[in-house]
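A.B. asks: Dropping a prediction and its sequence here:
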Amino acid sequence: MAALVTALVLLFFLAGYHFYARYVGRRIFGDDDPDFVTPAHTLQDGHDFVPTKRPILFGHHFTSIAGAAPIIGPCVAAYWGWLPALLWVVLGTVFMGAVHDYGALVISVRENGRSVADIAAKVISPRVRLMFLCFIMVLSWLVLAVFAMAISGLFITIPTSVLPVNISIVVAVIVGWLLYKRGVGALVPSLVALVVLYLFVWLGTKVPLSLADVGMDRGQANLTWILALFVYSAVASLLPVWLLLQPRDYVNSHQLVVGLGLLFVGLFVAHPDFDAPAIRMSGENDPGGAPSMFPFLFVTIACGAISGFHGLVASGTTSKQLDKLEDARPIGYGSMLGEGALALASTMAAVAGIGLVGFCALPGQGQVADLSWAVYYDSWAHASNNKAAAFVLGGAAFLQELGFTPVLAQTLMAVLVISFAATSLDTATRIERFIVAEIGDALKIKALTNPYVATTIAVIPAILLSTLRVADADGTVREAGWALWPVFGASNQMIASLTLLVLALYFWQRKRPVALLVIPMIFVMAVTMFSLVLHLLEFWAAENWLLLGLTLVLTSLILWMAGESVALFLGRMRGRDQSGQE
């Protein structure tokens, strides 16, 4: 049953690309202009603006947007059963998330590679631009912190993943040098890089690298990895995009696509039944303690259906590398379908693969003799604390159906999670540098436009969020980034709704039909506002003033931006009516 449902979803994704994306592109975005010259050519500087071939840029964009969130979110949301999670991943991806990403890329390219926040100043007001930038800056710090903590945790838990993940940096630099300095064609370096990366996955099982071997406890190891990750991401964000960021994303994309393909083949070979119920109803199989399915399912899955972070990537780095406007559909819409496929794989690992696991060890639950969905999701606390473990365990069970050993299967699954997160980490740092520089430009603070100053401001708060410990909503003391995770999903999707708002106003002003932008914008904004209000009440009741204050600030910024946008729309509608009467 699970294999049949998976096949139907993949076919639906394919149909969405060939029919819905083409319709939206021609009817709304106007991407069928062969004479349009992209900013990668008009502003080419060899550093940020670099015309890039479609396959290479697809690899950069796909791996940058597909971080840890579309893996963690569906794993947690599987608590409510397989059907709600699956429906939101499928419908959200095709009709909302992919359209959002595609549109953000198109308008940024049409506006000389400017960010969505910068374009908001043009279509709404300069005040909205500044508020949008501040909102994005806070969200990006949280993204950086969460991804760094996820990577660090997996490095510590699965030390066999350390070598294969880090060798990709060396491979990427070599590939970048061959492609851009030696003029070598992409095919041979790509194939060699893919073989090398998978060879090192196997070598990683033979040479695990654990900081415990040099006398570090878990806390010291966690701090060391987090600092190392942010040093790497800071350096990567300052280097020319062709040297490390772009080629690493490119070579990793091949590894990740092959890994996803193996997962789906393993799923089809295993042909498992769903181990989870379709919907977890209140009653005997619901232990309580979980938030309500509506609206929290939507913000928990977050990036697996629609993500504001994707718009930041599209308008932050990808638009500056787009070779032709016609490449926007396969890169913008197509990459989001790839992320939807990742969220689908994560969901299936959690609701079907988990029943194939057998013996394992789970954080907070200890040794489990016979793992099942009912055991893994026996409480909301376990579901939310175990995070991506369901993907690693369930996905490894699928790979074992193909003859992988348990150690090799779990290592490959951990490498997939870390690689998705790591390629988003360095891109997010680069985007945060751009955002800080834009804020400096808006406030006339020249120092903030300095790349080194902007990068420092990008990483220091993220390091603090990754290392400082605070109480979350239920009183549990944990890293600030994990404590803020419930706010991340809502804030991320709120940025998506605001991006859809900017898109709607932008194309409405150009006499384009915008209903297919306005409908998802209203839905996502309503759901996320509802969840933020519930979070405010929860944090107030728990007297958690840190989370309450941050959520209140974010909610206020959202209401202000939405209010200015509505006022602008109504004012221009009145202007149209008056001109029509004249």
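C.D. replies: Yes, it's here.

A.B. asks: from here on, contacts and neighbour counts on C-alpha atoms
C.D. replies: Fine.

A.B. asks: quick one, helices of the stretch 401-550 of the chain?
C.D. replies: Here the stretch 401-550 of the chain has its helices, by DSSP state H, counting those that start in this stretch, at 406-443, 451-467, 480-483, 485-508, 515-541, 545-581.

A.B. asks: Take the ones you listed and write them to a markdown table, including mean neighbour count and distance to Phe200.
C.D. replies: Shown next, in a markdown table, are the helices of the stretch 401-550 of the chain (neighbours: other C-alpha atoms under 10 Å; distance: least, C-alpha to C-alpha, whole Å):
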| stretch | mean neighbour count | distance to Phe200 |
| --- | --- | --- |
| helix 406-443 | 25 | 10 |
| helix 451-467 | 20 | 28 |
| helix 480-483 | 24 | 31 |
| helix 485-508 | 25 | 32 |
| helix 515-541 | 18 | 42 |
| helix 545-581 | 15 | 42 |
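
A.B. asks: Comparison target below:
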Amino acid sequence: MISMLGFSFLGAVLPLWSFAMPINYLGFYVAYFVIAAIIGSSFVAPQTFAQPLFTNWFAPVSIGAGSGLISTISFPLWPLLFVTIACGACSGWHGLIGSSLSSKQLDNEADAHFVGGGGMLLEGILGLTSVVAVGALTSTKGGALSLYVIGGAKYLSNLLIPSAASIAIMALMVLILGLTLTQLALRFARLAISEMVGRRFLKNIYVTSIIVSIITFLLTSTRFSAPWGFIWTLFGGSNQLLAGVTLLVTTLWLAKIRRTTLLTGIPAVFMLGTTIVALGYTAYATLDIAMTTSTPLKIYGNAVAGGIAVILAILGIVLSYDGFRAYRRIRVGAVSAPSMTLGPMLAKAVEAETPQPSLANEFAEK
């Protein structure tokens, strides 16, 4: 844990080009290899799904971490399915990455479509490999990550890779993904605190990174019963809420430049609605556990998780309402031309859509 936090601390304070970018670049070759190997193995030696395609409209969800602290609730398939797949379907994390990091690393604005869209498509393919890896197992007892490692190793073994090496490769991929997410999450937390809090000393990247590292340690360390297990339940909902907000902002921007908004507006409504319902259901379940259990840490952990879920659900409702009002104002013409500065490609696109005065019109006006 300490070594991972130290690694993430470096990723939070060092320039992107000197640490995060080369680490991610080298590490994700392993991820690409695993994805390609699982897909290739599916053609070389197709697996038979051992798990049923459908079991129930309700699925068990575990909340908490640690001995005697885990509670299981029954969650409806909708909205559970969407907040569980999360980044594999529609990723708010990618919306966050695209706006704050990826956009600053592009050599050319024209590459944004390929980088952003390609990254999301690869994430979807990674999600599919997770499904087929676990679906081919005859037993699903154990943690989610261990099941993915074992299932993926089964596919790699069909390519004549030794079983021990296959498990090592899958475990290395999971470790790389964990390190990447941890260092980027620490960096985003540092940026968020620096921007939202007006205190001058919190503008220091080292001070904010140390504070975030301490909070992370307190939440994840087994010395403090790892209360992150309660909050982790909200990851899918918070991630999809970011996805809905990203789609909402994109829809408003497209409306401002007088472009069609159906391709982003309909998904935005669905994502925000699904996420708010998921967060509301999670809040109800966790607060119910907090009020009915007698274990102090379970009461505390579920109460905190439920409180955060309530806050996120309220924020989702407020943002949805504000977004709807803004969209109506744009449509009725209360808001004129876009106020943001457009890039060269978008500026040309807007200019092409704007009617230009002709010589005949000028002569007629004179």
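C.D. replies: The structure has been received and is ready for your questions. Everything quoted here is computed from the prediction, not taken from an experiment.

A.B. asks: Dump the helices of the stretch 401-550 of structure 1 into TSV; add distance to Ile151 of structure 1 as well.
C.D. replies: Below are these laid out as TSV (distance: least, C-alpha to C-alpha, whole Å):
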stretch	distance to Ile151 of structure 1
helix 406-443	5
helix 451-467	11
helix 480-483	13
helix 485-508	15
helix 515-541	27
helix 545-581	24
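
A.B. asks: mind checking which of those helices is nearest Glu326 of structure 1?
C.D. replies: helix 485-508 (17.9 Å; C-alpha to C-alpha).

A.B. asks: mind listing the strands for structure 1?
C.D. replies: In structure 1, the segments counted as strands under DSSP state E are 358-362, 366-371, 469-471, 477-479.

A.B. asks: Which among these is found nearest to Trp545 of structure 1?
C.D. replies: Nearest of these (C-alpha to C-alpha): strand 469-471, 10.0 Å.

A.B. asks: which helices and strands does the closest one pack with?
C.D. replies: strand 477-479, helix 480-483 (3 or more C-alpha pairs under 8 Å, 6 or more residues apart in numbering; DSSP states H and E).

A.B. asks: which stretch among these comes nearest Phe309 of structure 1?
C.D. replies: Nearest of those (C-alpha to C-alpha): helix 480-483, 16.4 Å.

A.B. asks: In structure 2, what stretch matches the closest one?
C.D. replies: Helix 480-483 of structure 1 corresponds to residues 227-230 in structure 2, going by TM-score structural alignment.

A.B. asks: Run the chain-centre distance for that stretch.
C.D. replies: Chain-centre distance of stretch 227-230 of structure 2: 18 Å, with C-alpha atoms, centre = their mean, to the nearest Å.

A.B. asks: Show the contacting residues for the closest residue to Ala120 of structure 1 other than its chain neighbours.
C.D. replies: Ranked by C-alpha to C-alpha, 6 or more residues apart in numbering and with sequence neighbours excluded, the top spatial neighbour of Ala120 of structure 1 is Arg129, at 5.4 Å. For Arg129 of structure 1, the contact set (C-alpha atoms under 8 Å, 6 or more residues apart in numbering) comprises 117-121.

A.B. asks: at 6 Å instead, please
C.D. replies: By C-alpha atoms under 6 Å, 6 or more residues apart in numbering, the residues touching Arg129 of structure 1 are 117-118, 120-121.

A.B. asks: Out of these, the closest to Ala305 of structure 1 would be?
C.D. replies: Using C-alpha to C-alpha, these come closest to Ala305 of structure 1 at Ala117, 21.6 Å.

A.B. asks: What lines up with the closest one in structure 2?
C.D. replies: Using TM-score structural alignment, Ala117 of structure 1 pairs with nothing in structure 2.

A.B. asks: what about Ala117 of structure 1, neighbour count?
C.D. replies: Per other C-alpha atoms under 10 Å, the neighbour tally for Ala117 of structure 1 reads 27.

A.B. asks: measure the nearest residue to it once chain neighbours are set aside to Pro520 of structure 1 for me?
C.D. replies: Distance criterion C-alpha to C-alpha, 6+ apart; nearest residue to Ala117 of structure 1, sequence neighbours excluded, is Arg129 at 5.1 Å. As judged by C-alpha to C-alpha, to the nearest Å, Arg129 of structure 1 and Pro520 of structure 1 stand 22 Å apart.

A.B. asks: swap in Phe404 of structure 1?
C.D. replies: 42 Å.

A.B. asks: same thing with Leu144 of structure 1?
C.D. replies: For Leu144 of structure 1, the distance to Pro520 of structure 1 - C-alpha to C-alpha - is 27 Å.

A.B. asks: With Val9 of structure 1 instead?
C.D. replies: 20 Å.

A.B. asks: Equivalent analysis for Gly580 of structure 1, please.
C.D. replies: In terms of C-alpha to C-alpha, Gly580 of structure 1 sits 30 Å off from Pro520 of structure 1.

A.B. asks: Kindly state which residue of structure 1 is aligned to Arg259 of structure 2.
C.D. replies: So, by TM-score structural alignment, Arg259 of structure 2 is matched to Arg512.

A.B. asks: Aligned to Leu159 of structure 2, what sits in structure 1?
C.D. replies: Counting by TM-score structural alignment, Leu159 of structure 2 corresponds to Leu402 in structure 1.

A.B. asks: Sweet, I'm off.
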